[in-house]
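>>> please find the sequence and the predicted model below.
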Amino acid sequence: MGAKKSKCSFDRIWKDVSPQLVQDPYTSWEQLSAKQKVRKVHGVSRNTAKAEGHTRFVCLSDTHSKTDRLDVPEGDVLLHSGDFSRMGRPDEVQKFNEFLGRLPHRYKIVIAGNHELTFDVASFEKTSFRFLGGKTCDSEAVRALLTNCIYLQDEATEVLGFKIYGSPWQPEFCDWAFNLPRGKALQDKWAMIPNDIDILMTHGPPIGHGDLCFSGDRAGCVDLLREIQTRIKPKYHVFGHIHEGYGMTTDGQTVFVNASTCSYQYTPTQPPIVFDLPGKRQQKAK
């Protein structure tokens, strides 16, 4: 399924959002939600035959090294939106890579999340002392262990004619990896995303879609939703991070997929989410 183009003028909605509200996601969403319609949608059943000429995407996120008994549906492209490990240790990355190697999907596209401490070179010295007892690690060597997928970090790839962009960043959240303060730092990351993206992968959610925490707080990024609705306009946005936000919603323009596999209790009980898109010109991955 895909989202229909919205008749709503998102540009007009965002014109009324003050810059100060970027720092206050809960209040921002109270203002924004009154002016746009969000509804829940459902993915494709794994037992539904794929229509001729379509590409099937299978979405995972936040598997946290708990893939031993994971039942992953068949498809053409596997998308994993980060937190595939507990702390990004080499043994965890190797285990995840072996898991990917056993899957039949033609393409597997992966981004990091805030739990992949070793992948965030800039913050690793600090996070290694907090979470890994100060152990050092060659981040480039750890990343090189991912041989069974296309790893994206603020970059795009094209598979089967679909352009996919991946980014691991999210607003500051418990001071793990790939955290940035709300405002310009995150705006600069989202500005890197091209306009012609079919599927956007981030680890963190946008405001208002799959971002409501058990505490009642919203963890989503206001600026990310602004870029999605007014400029990027992808068909699908796949993410995770907030386990209790699992599921799919649409604003009438983009379908938002929180594909978190682990529940709030870190049990891998939330099934992969599947969607199909009409086929495009076949191209090799870059």
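Alright, I've got the coordinates.

>>> all contacts plus neighbour counts: C-alpha atoms, from now on.
OK.

>>> quick one: the helices in the stretch 151-286 of the chain?
Assignment of helices within the stretch 151-286 of the chain using DSSP state H, counting those that start in this stretch yields the ranges 184-191, 222-227.

>>> in this structure residue 207 contacts residue 228, no?
No - shown here, residue 207 and residue 228 do not form a contact pair, counting by Cα atoms under 8 Å, at 10.9 Å.

>>> what does stretch 83-98 rub up against?
Contact partners of stretch 83-98, identified using Cα atoms under 8 Å, 6 or more residues apart in numbering, comprise 61-65, 67, 112-119, 131, 142-143, 145-149, 203, 241.

>>> list the buried ones in it?
For stretch 83-98, burial by neighbour count (16 or more other Cα atoms under 10 Å) applies to 83-90, 92-97.

>>> in helices, which of those appear?
The helices, defined by DSSP state H, take in 90, 92, 93, 94, 95, 96, 97 from the buried residues of stretch 83-98.

>>> tally up the residues packed near residue 144, please.
Applying other Cα atoms under 10 Å, we find 12 residues neighbouring residue 144.

>>> residue 30 is nearest to which of the helices of the stretch 151-286 of the chain?
When the helices of the stretch 151-286 of the chain are compared by Cα to Cα, helix 222-227 sits nearest residue 30, at 11.7 Å.

>>> the closest one - contacts with which helices or strands?
Here helix 222-227 touches helix 184-191, going by 3 or more Cα pairs under 8 Å, 6 or more residues apart in numbering; DSSP states H and E.

>>> against residue 162, how distant is the residue most central in space within the chain?
Centroid-nearest residue in the chain: residue 239, 2.2 Å away (criterion: Cα atoms, centre = their mean). According to Cα to Cα, to the nearest Å, residue 239 stands 17 Å off from residue 162.

>>> hang on, the earlier thing: dump the helices of the stretch 151-286 of the chain to CSV, plus distance to residue 211 and mean neighbour count.
Putting the helices of the stretch 151-286 of the chain into CSV (distance: least, Cα to Cα, whole Å; neighbours: other Cα atoms under 10 Å) gives the following:
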stretch, distance to residue 211, mean neighbour count
helix 184-191, 17, 16
helix 222-227, 11, 22
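
>>> let's have those helices in a markdown table, adding distance to residue 14.
Below are the helices of the stretch 151-286 of the chain laid out as a markdown table (distance: least, Cα to Cα, whole Å):
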| stretch | distance to residue 14 |
| --- | --- |
| helix 184-191 | 15 |
| helix 222-227 | 7 |
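
>>> try this one side by side with the last:
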Amino acid sequence: MIIPYKNHKIFAFSDTHGMHSQLRIPSEADILICAGDGVAGIEEQELSDFLNWYAAQPAQLRIFVAGNHELLFDLCPEDAQLLIPKGVTLLEDSGIKYDNIHFYSITARPWLHHKQEIPSSIDFLITHGPAKGVLDEGTGCSLLKDVIAKYKPRNHVFGHIHSCGSQMIICPNTVHYNVSYFESLL
């Protein structure tokens, strides 16, 4: 999904589940966001292959947030971080500022397990899972909903719920984007 923002064209996606070579990244996109589940299995080689493919995509910035299928980030986080190639920025409970755009991620794979604090004035909050009540088919995270209500990021990018992919909802303070591509790649 292309999101025009502050003179950039941001392409956000998730849930390619090993079918990333079929994904067509628009040539005008200069910032890429992967909100997780680039792989189908839990093999380290599959994750490495996906991340190397991602690093090779033309863009000024490539952000990666692990999903629930990137299980290595939960089981062996140090080993998983070693797989991140040059040119890919991993965000895990952290953020970066790029050309006056503040990106931040919290580890909702697909849910948070405790209350989270995040900075204020975030342009893009990136998680793998959705907030409760937002393109979630009733399975979203209530703790994430509370974080968004409290800190009011301008945009929330997530995936996980395949059937709601490529949809957005505009709420009073936050625009929510479900960027799952799984069903469109089948």
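Nice, I can see it. What you see is a predicted model; the values in this text were computed from it and never measured.

>>> Provide the TM-score value for the superposition.
The TM-score (TM-score structural alignment, normalised by the length of the second structure) is 0.88; 183 aligned residues with a Cα RMSD of 2.2 Å.

>>> coming back round to it: just the buried residues of the contacts of stretch 83-98 of the first structure.
By 16+ other Cα under 10 Å, these give 61-65, 67, 112-119, 142-143, 145-146, 148-149, 203, 241 as buried.

>>> related to what we said a few turns ago, which one of the helices of the stretch 151-286 of the first structure lies nearest to residue 53 of the first structure?
That would be helix 222-227 among the helices of the stretch 151-286 of the first structure, by Cα to Cα, at 30.3 Å.

>>> what do we get in the second structure for residue 195 of the first structure?
Matched across to the second structure, residue 195 of the first structure falls on residue 120, judged by TM-score structural alignment.

>>> which ones are touching its match?
Neighbour list for residue 120 of the second structure: 151, 152, 153 [criterion: Cα under 8 Å, 6+ apart].

>>> of these, closest to residue 30 of the second structure?
Looking across those and measuring by Cα to Cα, the closest to residue 30 of the second structure is residue 153, at 21.4 Å.

>>> and the closest one, how far is that from residue 139 of the second structure?
Taken as Cα to Cα, the span from residue 153 of the second structure to residue 139 of the second structure is 21 Å.

>>> quick one, which of those two is more surrounded?
Using other Cα under 10 Å as the criterion, residue 153 of the second structure and residue 139 rank with residue 153 on top: 25 against 16.

>>> what residue of the first structure matches up with that one?
Using TM-score structural alignment, residue 153 of the second structure lines up with residue 234 in the first structure.

>>> skipping adjacent residues, who's closest to its match in space?
Spatial nearest neighbour of residue 234 of the first structure, excluding adjacent residues (Cα to Cα, 6 or more residues apart in numbering): residue 198 at 4.8 Å.

>>> try residue 219 of the first structure
residue 211 (5.3 Å).

>>> how far does stretch 236-245 of the first structure stretch from start to finish?
End-to-end distance (Cα to Cα), stretch 236-245 of the first structure: 16 Å.

>>> tell me the counterpart of residue 153 of the first structure in the second structure.
Counting by TM-score structural alignment, the partner of residue 153 of the first structure is residue 92.

>>> distance check, the equivalent of residue 50 of the second structure over in the first structure against residue 193 of the first structure.
Mapped onto the first structure by TM-score structural alignment, residue 50 of the second structure lines up with residue 96. With distances taken as Cα to Cα, residue 96 of the first structure is found 27 Å from residue 193 of the first structure.

>>> just residue 249 of the first structure next, same as before
For residue 249 of the first structure relative to residue 193 of the first structure (Cα to Cα), the value is 21 Å.

>>> equivalent analysis for residue 127 of the first structure, please.
Taking Cα to Cα, one finds residue 127 of the first structure at 27 Å from residue 193 of the first structure.

>>> also residue 210 of the first structure?
21 Å.

>>> neighbour-wise, which of those two wins?
Neighbour count, other Cα under 10 Å: between residue 210 of the first structure and residue 193, residue 210 has more, with 28 against 20.

>>> surely that one is in contact with residue 241?
No - using Cα under 8 Å, residue 210 of the first structure is not in contact with residue 241, being 9.1 Å away.

>>> just to revisit the earlier point, surely the residue nearest to the centre of the first structure is in contact with residue 204?
Yes - Residue 239 of the first structure lies in contact with residue 204 (Cα under 8 Å); the separation is 5.9 Å.

>>> if we can go back for a sec, closest to residue 44 of the first structure out of the ones in helices among the buried residues of stretch 83-98 of the first structure?
For these, the nearest to residue 44 of the first structure is residue 96 (25.3 Å; Cα to Cα).

>>> so stretch 11-22 of the second structure corresponds to what in the first structure?
The aligned range for stretch 11-22 of the second structure is 58-69, by TM-score structural alignment.

>>> circling back: I'd say the match of residue 153 of the first structure and residue 65 touch.
Yes - contact criterion Cα under 8 Å: residue 92 of the second structure and residue 65 qualify, at 6.6 Å.

>>> joint contacts of these two?
residue 105.

>>> neighbour count winner among the two?
Shown here are residue 92 of the second structure and residue 65; by other Cα under 10 Å, residue 65 has more neighbours (27 against 17).

>>> what segments of the second structure are strands?
Along the second structure, counting by DSSP state E, strands occupy 2-5, 8-13, 31-34, 61-64, 89-90, 94-98, 101-105, 124-126, 155-158, 167-170, 175-178.

>>> can you put those strands in a markdown table and add distance to residue 185 of the second structure?
Formatted as a markdown table, the strands of the second structure follow (distance: least, Cα to Cα, whole Å):
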| stretch | distance to residue 185 of the second structure |
| --- | --- |
| strand 2-5 | 17 |
| strand 8-13 | 12 |
| strand 31-34 | 15 |
| strand 61-64 | 20 |
| strand 89-90 | 24 |
| strand 94-98 | 29 |
| strand 101-105 | 25 |
| strand 124-126 | 22 |
| strand 155-158 | 17 |
| strand 167-170 | 15 |
| strand 175-178 | 15 |
